[in-house]
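S.K.: coordinates only, no sequence provided:
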């Protein structure tokens, strides 16, 4: 029995990056031997075990063979005869196909270290094209390591293009796709994830609504970058730069989908794009079974982001309707995330990345004013039921009028 550290732990150590998760592969062992040493089995499709003390994953060396469509369409074979090199060749990228023993002696049969130095994301073997999930994984790695100068090798990008055109991406489950998408959006340069997907034709297959934004012009006075797709990438880049959570980043990606529906003869204006985009946002949400908080924020940002940009001009009654839509009284955090997404939208414009966004503090102040209305005095006056609701609304409107008159923005 020989045990090796494999994959990301080896890659990140060589890159000088922090190693968080460690995966191990065991060569020359049987399931019975692992159980005898106290390892606990957890693998459903192939033998994976948890270490009795550390809880880290140890997998028996295995080979795999394509036997069906999609990410799950593989037959695995694990036995003591499977070599380390045979196990490594089934991995996606050369930089993930390295192993080291307890003395840090490197096993690198597919030149992963060379590709690390060349800053290349390169496939290990032609079998790369058998797993459609690898299109998303490579795009995610491109986003993770873009700051270090990594790019996708041309032949690997071509295999990703072939996978995109094969229809295999449609066999991916919503859960697997969302796992990769959500992780990619939380990388330092999530816009690169979208760029790589678009370069290999996968964006058109997975998110045609986002792909449709490229080549669609916007008014240059408001959007110096002009192209709606380029703007979306910039908004996503700003969201990462400002360390926004996943909910905000997802909303940033989808906020302008309605502009993809504007007839060419109406370009560069996009009348009512906020409302038109809601059905597209809903479709993307459902396709990937995004978490409820991500779905809700994306729809709200899509519908109301221009309200935020015009916040200082809104009538108190419109401002109250906006606050009611977000239920700022019981869910203040969601309104904060809305404001953040709108600020990223405003900053995601060429040359305007550093411009201040006074609307953010103005909206926060409005929410505070509306929340300051006390309910108890109204109850003491005898209001109840629907009448109480109307009385509260009147008092909140009064508070917002006073706020608007005194706010200095």
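M.R.: Noted; the coordinates are in hand. From a predicted model like this one, the values you see are computed outputs, not experimental measurements.

S.K.: okay, CA-based contacts and neighbour counts for the rest of this
M.R.: Fine.

S.K.: which residues touch residue 227?
M.R.: Contacts here follow Cα atoms under 8 Å, 6 or more residues apart in numbering; on that basis residue 227 touches 213, 214, 215, 216, 217, 218.

S.K.: actually, residue 34.
M.R.: residue 49.

S.K.: quick one: it is in a helix?
M.R.: Yes - using DSSP: H, G, I helix; E, B strand; the rest coil, the assignment for residue 34 is a helix.

S.K.: and the gap between it and residue 45?
M.R.: Noted for residue 34: a distance of 17 Å to residue 45, by Cα to Cα, to the nearest Å.

S.K.: residue 178 now?
M.R.: Distance, residue 178 to residue 45, by Cα to Cα: 21 Å.

S.K.: what about those two, which has more around it?
M.R.: residue 178 (19 against 11; other Cα atoms under 10 Å).

S.K.: comparison target below:
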């Protein structure tokens, strides 16, 4: 039995990055031998075990063969005869197909270290094209390591293009797709994830609503970058730079989808794009079964982001409706995330990345003013039921009028 550290732990050590998760591969062992040493089995499809003390994953060396469509369409074979090189060749990228023994001796049959130095994301073998999930994974790695100068090798991008055109991407489950998308959005440069998907044709398959934004112009006075797709990437870039949450980043990606529906004869204006985009945002949310908080914020930001930009001009009654829509009294955090998404939208414009956004503090102040209304005095005055609701609304409106006058 020989045990090797594999994959990301080896890659990140060689890159000088902190190693968090460690995966191990075991060569020359049987399931019975692993169980005898106290390892706990967890793999449903192939033999993976948890170490009895560390809890880290140990997998028996295995080969795989394509047997059906999609990410799950593989037959695995694990036995003591499977070599380390045979196990490594089934992996996605050369930089993920290296192994180390306990003396840090490197096994690198597919030149992963060379590609690390060349800053290339390159597939290990033609079998790469058998797994559609790898299109998303490579785009995610591109987003993670873009800051180090990594790019996708042209021949790998070509295989990704073939996969995108093959219909295999449609076989991906919503859960697997969302896992990759959500992880990619939380990388340092999530806009690179979208760029790479677009370059290989996967974006128009997975998110045609986002792909449709590229080439759609906006008024130059508000958007010096002009192109709506470019603007969306810039907003996503700002969201990452400002360490925003996944919910905010998802909303940033989808906020302008309505602009993709504007007839060409109306360009570069996009009247009522906020409302038009809601059905598209809903469709993308449902396609990937995004978590409820991501779905809700994306829809609210899509509908109200221009309200956020015009906050200082809004009438008190419109401001109150906005606050009610977000349920700021019971869910203050969601309104904070809305403000953050609006600010990222304002900053995601060429040359305006450092602009101030006074609307943020103004909206926070408005929410505080509306929340300051005490219900008890109204109850003591005999209001109840629907009448109480109307009385609270009147008092909140009064507070917002005062706030606007003093702001």
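M.R.: Perfect, thanks for sending it. Predicted model, so just to flag it, every value in this text is computed and none were measured.

S.K.: now the TM-score, please.
M.R.: The TM-score (sequence alignment, normalised by the length of structure 2) is 1.00; 407 aligned residues with a Cα RMSD of 0.2 Å.

S.K.: rewinding a little: residue 116 of structure 1: which of the contacts of residue 227 of structure 1 is nearest?
M.R.: Within the contacts of residue 227 of structure 1, the smallest distance to residue 116 of structure 1 is 31.8 Å, found for residue 214 (Cα to Cα).

S.K.: spatially, what comes nearest to that closest one if we skip its sequence neighbours?
M.R.: Of all residues not flanking residue 214 of structure 1 in the chain, residue 229 sits nearest, at 4.1 Å (Cα to Cα, 6 or more residues apart in numbering).

S.K.: if we can go back for a sec, just put the contacts of residue 227 of structure 1 in TSV and tack on neighbour count.
M.R.: Listed next are these as TSV, based on neighbours: other Cα atoms under 10 Å:
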residue	neighbour count
213	21
214	16
215	13
216	19
217	22
218	19
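
S.K.: and of the residues you listed, the nearest to residue 201 of structure 1?
M.R.: Looking across those and measuring by Cα to Cα, the closest to residue 201 of structure 1 is residue 214, at 12.9 Å.

S.K.: for that closest one, which three-state class applies?
M.R.: From three-state DSSP, the assignment for residue 214 of structure 1 is coil.

S.K.: what ranges does the stretch 201-350 of structure 2 have for its helices?
M.R.: 203-206, 208-211, 228-241, 246-254, 273-276, 278-287, 292-309, 316-326, 332-347 (DSSP state H, counting those that start in this stretch).

S.K.: pipe the ones you listed into TSV and attach mean neighbour count and distance to residue 262 of structure 2 per row.
M.R.: Converted to TSV, those look like this (neighbours: other Cα atoms under 10 Å; distance: least, Cα to Cα, whole Å):
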stretch	mean neighbour count	distance to residue 262 of structure 2
helix 203-206	18	18
helix 208-211	22	12
helix 228-241	24	12
helix 246-254	25	16
helix 273-276	19	7
helix 278-287	18	13
helix 292-309	20	15
helix 316-326	18	25
helix 332-347	22	19
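
S.K.: trace residue 268 of structure 2 over to structure 1, please.
M.R.: Under the alignment (sequence alignment), residue 268 of structure 2 pairs with residue 268 of structure 1.

S.K.: what about the strands in the stretch 101-250 of structure 2?
M.R.: 106-107, 120-121, 151-152 (DSSP state E, counting those that start in this stretch).

S.K.: and those, which is most packed in?
M.R.: strand 120-121 (a mean of 24; mean count of other Cα atoms under 10 Å).

S.K.: wait, what's in contact with residue 144 of structure 2?
M.R.: 184, 187, 188, 189, 190.

S.K.: from residue 318 of structure 1, how far out is the residue nearest the centre of structure 1?
M.R.: Residue closest to the average C-alpha location in structure 1 (Cα atoms, centre = their mean): residue 185, at 2.7 Å. Distance of residue 185 of structure 1 to residue 318 of structure 1, given as Cα to Cα: 33 Å.
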